[in-house]
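>>> Give me a model of this one.
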Amino acid sequence: MTDPLGAPDPGDALVVTPDVAIPRAELDAKATRAGGPGGQHVNTSSTRIELRWNVRTTRALDDARRDHVLARLAARLDADGNVRVVASEFRSQRQNREAAEARLADLVRRALHVPKKRKATKPSRAAKAKRLDEKRKHSEKKRQRRDFDI
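The predicted structure is shown next:
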């Protein structure tokens, strides 16, 4: 699965990131008939690919990453912990499988991404002074527009 340096072997795995690869043995692909228009060909050939991957039982992720992916993909998981991706835009099973695998890799890649923490900052003294000056000018402008009955 990995070479001596720890990089995943792309031959038997779906590479998600340089250090995460899903073994193809963990992917469950099922071909079904695609719906929609297309005439006789689409009604008789099973070109739609449904790809399932179990996040809970995978060996591709360590415990911390697994928990993070489970949390991020919670809405897409079924009761067993499977994430399901479907591809049916091509007329061949091979192309649809490649599309489904690419979609799954992108989905997991986005789920693995940890956003940077926001650093709290405070405005500078000059920024505070400018804001107060603008407020003063605005207030003065409004005050001058008032109609005084004397």
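>>> For the rest of this, base every contact and every neighbour count on C-alpha atoms.
Fine.
>>> Quickly find the element holding the most centrally placed residue in the chain.
Centrality entry for the chain: nearest residue to the mean C-alpha point is Arg110, 3.4 Å, by CA atoms, centre = their mean. Under the criterion of DSSP states H and E, Arg110 resides in helix 93-112.
>>> Mind listing what's buried along the helix or strand that that helix is followed by?
Using DSSP H and E, the helix or strand that follows helix 93-112 in sequence is helix 125-145. Using 16 or more other CA atoms under 10 Å as the test for burial, helix 125-145 gives no buried residues.
>>> Show me what helix 125-145 packs onto, helices and strands only.
Taking 3 or more CA pairs under 8 Å, 6 or more residues apart in numbering; DSSP states H and E as contact, there are no helices or strands that helix 125-145 lies on.
>>> in the strand or helix carrying Ala64, what counts as buried?
For Ala64, the host element (DSSP H and E) is helix 63-72. Residues of helix 63-72 classed as buried: Arg66, His68, Val69, Leu70, Arg72 (neighbour count, 16+ other CA under 10 Å).
>>> these two touch, right, the third one and Leu112?
Yes. Between Val69 and Leu112 there is a contact under CA atoms under 8 Å: 6.0 Å.
>>> who touches Arg94 in this structure?
Taking CA atoms under 8 Å, 6 or more residues apart in numbering, we find Arg94 in contact with no residue.
>>> To check against the first, give me the structure of this:
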Amino acid sequence: MIAVTPRIQLHDDEIGETFVRASGPGGQNVNKVSTAVELRFDAAGSPNLPDGVKLRLRGLAGRRMTQDGVIVIDAQRFRTRERNRADALERLVELIRAATIVPKVRRPTRPTLGSKERRLVGKEKRGRVKALRSGRPGDD
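Take a look at the predicted model:
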């Protein structure tokens, strides 16, 4: 079990991993050993995620989520398989945690009378400054 939040936990069998050859650091070893991790998580089919989280996850994941609702995370930052695996899992957990946060609903408000007056006073001042800058006829 992978704990994402106190209420959301993922089963180990929900996450699939494949190991591929990585680009980047590693010298000759990079051509021989498959250290990069491609982590797959079926978010749309997961029974452990609430519907609201799934919806927000689709927006947050962006192009990391396929049309079928599978999140694919590639990790090849490190030279070892274990560290890349931990990195991919950590990134998945952070993504799901970010999706659990419900955004605040914005309620439209009206400007106060004081703010309207301050804006008009500022516009008036600025207009006077610009009027003083304009050249008068005959000043050539």
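>>> So after superposing, what's the score?
The pair, once superposed, lands on a TM-score of 0.82 when counted by TM-score structural alignment, normalised by the length of the second structure; 138 aligned residues with a CA RMSD of 2.2 Å.
>>> before we move on, the earlier item: what residue in the second structure is paired with the residue nearest to the centre of the first structure?
Aligned counterpart of Arg110 of the first structure in the second structure: Ala98 (TM-score structural alignment).
>>> want to throw the buried residues of helix 63-72 of the first structure into CSV with distance to Lys141 of the first structure?
Output for the buried residues of helix 63-72 of the first structure, formatted as CSV (distance: CA to CA, whole Å):
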residue, distance to Lys141 of the first structure
Arg66, 59
His68, 54
Val69, 55
Leu70, 56
Arg72, 51
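>>> quick one: which of those is nearest to Glu98 of the first structure?
Among these, Val69 lies closest to Glu98 of the first structure (CA to CA), at 22.0 Å.
>>> aligned partner of the closest one in the second structure?
Checking TM-score structural alignment: Val69 of the first structure goes with Leu57.
>>> neighbours of Val114 of the first structure, just the number please.
For Val114 of the first structure, the neighbour count with other CA atoms under 10 Å is 8.
>>> separation between it and Arg72 of the first structure?
Val114 of the first structure is 10 Å from Arg72 of the first structure, where distance means CA to CA, to the nearest Å.
>>> One more: Val15 of the first structure?
19 Å.
>>> against the second structure, where does stretch 43-59 of the first structure fall?
Residue span in the second structure matched to stretch 43-59 of the first structure, by TM-score structural alignment: 31-47.
>>> how about Ala74 of the first structure, what does it touch?
With CA under 8 Å, 6+ apart, Ala74 of the first structure has no contacts at all.
>>> just checking, what packs against the helix holding Ala64 of the first structure?
Using 3+ CA pairs under 8 Å, 6+ apart: helix 63-72 of the first structure touches helix 93-112.
>>> so how far does the helix it packs on sit from its counterpart in the second structure?
Once superposed with the second structure, the aligned residues differ from helix 93-112 of the first structure by a mean of 1.3 Å; criterion: mean CA distance after the TM-score superposition for the first structure.
>>> circling back to that earlier point, closest one of the buried residues of helix 63-72 of the first structure to Asp133 of the first structure?
Arg72 (45.2 Å).
>>> wouldn't that closest one be in contact with Ala111 here?
Yes. The pair Arg72 of the first structure / Ala111 is scored as a contact, 5.6 Å apart, by CA under 8 Å.
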